[in-house]
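J.: The following block contains a protein sequence and its predicted model.
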Amino acid sequence: MSKLKLRHLITTGAQEAEMIRALLEDNGIAVIEKHHEVGAYASIYMGFSAFNVELYTSIEDYKKAQELVSELEFVDNQMLNEETESYEQGKEASYYMKTAAKIIIVLFLLISLFIFFYF
């Protein structure tokens, strides 16, 4: 089973994300949405959300999707490029933070076991 590798495309408001998703899906590009905070629940319960939405697409479709999104009038091209770069940097930092948290948890458990058996 191969893993689907995604790449962050853009973070935008809910209404703009809906338009971008429709554009990309009309061009044969699959899109995955990630809502901030309780945005997904708010859109189901109230019909709209005031929270931002992150859009992801596969690595293979990323360039084509970026070209299509950059042609839209309401999307700032500089924001699209900066956001992609900052996401990649944040992804690296979050990986190291997760790894450090795992190490701390394992050390805590080992120390707890040591104290439990020897005291």
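T.: It's in. Treat the numbers as computed from the prediction; the structure is a model and nothing was measured.

J.: use CA for all of it now, contacts and neighbours both
T.: Noted.

J.: and N52, how many residues sit next to it?
T.: Neighbour count of N52, defined by other CA atoms under 10 Å: 20.

J.: Spatially nearest residue to it, not counting backbone neighbours?
T.: Leaving aside its sequence neighbours, N52 sits nearest to G13 (CA to CA, 6 or more residues apart in numbering; 4.6 Å).

J.: all helices in this structure, in order from the N-terminus.
T.: Assigned by DSSP state H, the chain shows helices spanning 14-26, 39-46, 62-70, 77-118.

J.: is it possible to export those to JSON lines including distance to E54 and mean neighbour count?
T.: Shown next, in JSON lines, are the helices of the chain (distance: least, CA to CA, whole Å; neighbours: other CA atoms under 10 Å):
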{"stretch": "helix 14-26", "distance to E54": "8", "mean neighbour count": "16"}
{"stretch": "helix 39-46", "distance to E54": "11", "mean neighbour count": "14"}
{"stretch": "helix 62-70", "distance to E54": "13", "mean neighbour count": "17"}
{"stretch": "helix 77-118", "distance to E54": "11", "mean neighbour count": "12"}
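
J.: dropping in the other structure now:
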Amino acid sequence: MEKSKEVFLMTVGEDMKVEIIEAELKKAGIPLLKKHREGGDYLSIYMGRSMYGVDLYVSEESYGIAREILLDLGITDIEGNPVGERNPEKDGKGHQQNKVQVKMFKVGIFLIFLLWLLLWWRSA
């Protein structure tokens, strides 16, 4: 039995929208694979939601049906585009902006840790 190839469907930013998509595709018998971007899966556990979005994948055979279902529901991706209509010019900018956000997040965490360390050292 051959394993089917997974195909990118869309990126969704809201957890509620992911749940709606998952439920609708499940009704049609289409399995859905969710991959959180960057550290999104850890943020989902810690804060209850991710600010990076979730990439959704379906099997290659189910892509057409899944796309039709989501188009009928009027569901759009994280940038407001209909399913399967990604703008390559925006994709590069969005990915670059995402990298900057991650870098700023890491710097912020480092500075908070440094401040905590300094306060701890002064109190000792």
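T.: Structure received. All of these numbers come straight from a predicted model, not from anything done at the bench.

J.: can you redo the helices of structure 1 as a markdown table with distance to K3 of structure 1?
T.: Shown next, in a markdown table, are the helices of structure 1 (distance: least, CA to CA, whole Å):
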| stretch | distance to K3 of structure 1 |
| --- | --- |
| helix 14-26 | 21 |
| helix 39-46 | 25 |
| helix 62-70 | 16 |
| helix 77-118 | 18 |
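
J.: who's in contact with the residue nearest to N52 of structure 1?
T.: A50, F51, N52, V53 (CA atoms under 8 Å, 6 or more residues apart in numbering).

J.: Can you tell me how far it is from H36 of structure 1?
T.: G13 of structure 1 sits 10 Å away from H36 of structure 1, going by CA to CA, to the nearest Å.

J.: just to revisit the earlier point, filter the contacts of G13 of structure 1 down to the buried ones, PyMOL style.
T.: Here is the PyMOL selection string for the buried members of the contacts of G13 of structure 1, based on 16 or more other CA atoms under 10 Å:
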select buried, resi 51+52+53
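
J.: okay, and the common contacts of G13 and H36 of structure 1?
T.: F51, N52, V53.

J.: For K102 of structure 1, state which of those residues is nearest.
T.: Minimum distance to K102 of structure 1 across the shared contacts of G13 and H36 of structure 1 is 28.5 Å, recorded for V53 (CA to CA).

J.: For the closest one, which non-adjacent residue is spatially closest?
T.: Residue nearest to V53 of structure 1 in three dimensions, not counting chain neighbours: H35, with 4.5 Å by CA to CA, 6+ apart.

J.: measure that neighbour to L9 of structure 1 for me?
T.: In terms of CA to CA, H35 of structure 1 sits 14 Å off from L9 of structure 1.

J.: can you list residues touching both of these two?
T.: E54.

J.: more crowded one of the two?
T.: Regarding H35 of structure 1 and L9, a neighbour count based on other CA under 10 Å identifies L9 as having more, with 24 against 20.

J.: pretty sure the more buried one is touching T57, no?
T.: Yes: look at L9 of structure 1 against T57 with CA atoms under 8 Å: they come within range, at 6.6 Å.

J.: show me the contacts for the residue most central in space within structure 2.
T.: Among the residues of structure 2, the one closest to the centroid is V54, at 1.7 Å (CA atoms, centre = their mean). Residues in contact with V54 of structure 2, defined by CA under 8 Å, 6+ apart, are T11, V12, G13, V18, K34, K35, H36, R37, G40.

J.: Repeat the analysis, applying 10 Å as the threshold.
T.: Contacts for V54 of structure 2 (CA atoms under 10 Å, 6 or more residues apart in numbering) come out as 10-15, 18, 33-38, 40-41, 77-78.
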